[in-house]
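Visitor: Prediction below, plus the sequence it came from.
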Amino acid sequence: MKLYRLLTGQDDAAFCHRVTDALNKGWSLHGAPSLTYNIQTGQVIAGQAIVKEVEGKDYHPEMKLSEQ
C-alpha cells in the first residue's frame, strides 16, 4: 500500500526538521516543494508531499499516517 502525506508549515527550520524526520522514517519526497506567502501574517508557507510504501497493511481513513 502507498501512503501519502502533505506536510505544510511556516518555511523555517522547524518545517525542515519535520521533513527530515519523515525522510528518516522511510518516507520519500514526492514532487517539488511549494511555497506561498501569507500577506496577513507576513510568513512564507511551505508544502512538501511525501509518500511511503508499506507492506501488510490495509488502508482505512482512521489511520494515523504520521505513525506509519
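Guide: That came through, no problem. Residues are numbered from 1 along each chain as shown.

Visitor: CA atoms for contacts and neighbours, from now on please.
Guide: Noted.

Visitor: if you skip the residues just before and after it, what's nearest to residue 38?
Guide: With sequence-adjacent residues excluded and distances taken as Cα to Cα, 6 or more residues apart in numbering, residue 38 is closest to residue 44, at 6.2 Å.

Visitor: Please, which helix or strand holds that neighbour?
Guide: Here residue 44, judged by DSSP states H and E, is contained in strand 43-53.

Visitor: Next one for the comparison:
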Amino acid sequence: MKIYRFLTEDDTSAFCHKVSDALAKGWELYGPPTYAFDAAHGVMRCGQAVTKEIDRPYSPDMKLGDQ
C-alpha cells in the first residue's frame, strides 16, 4: 500500500528539515517542490509531496507522519 503526504512550511530552513526528516524515515519525493505567496500571512510557503510504501492497509485514522 502506498500512502501520500503533502508537506508545507514557511520558506525557511524548517521546510528543508521537515522534508529531510521525512526522507530519513523512508518517504520518497513525489514530483517537484512548490513555492507560493501566502497573502493571508505575508510569507512565501513551500510544499513537497512525498509517498511511502507500507505493509498494512490504509486507514483514515492513521497518523501519516508516524508511518
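Guide: Thanks, I have it. Note that the coordinates shown come from a computational prediction; the quantities given were computed from them, not determined experimentally.

Visitor: After superposing, what score do the chains get?
Guide: The TM-score (TM-score structural alignment, normalised by the length of the second structure) is 0.93; 67 aligned residues with a Cα RMSD of 1.0 Å.

Visitor: follow-up on the earlier one: so the residue nearest to residue 38 of the first structure sits right up against residue 10, yeah?
Guide: Yes - assessed by Cα atoms under 8 Å, residue 44 of the first structure is found in contact with residue 10 at 5.9 Å.

Visitor: So which of the two has more stuff around it?
Guide: Neighbour count, other Cα atoms under 10 Å: between residue 44 of the first structure and residue 10, residue 10 has more, with 17 against 14.

Visitor: What about the nearest residue to the more buried one once chain neighbours are set aside, how many residues nearby?
Guide: Closest residue to residue 10 of the first structure apart from its sequence neighbours, by Cα to Cα, 6+ apart: residue 45 at 4.4 Å. As a burial measure, residue 45 of the first structure scores 16 neighbours (other Cα under 10 Å).
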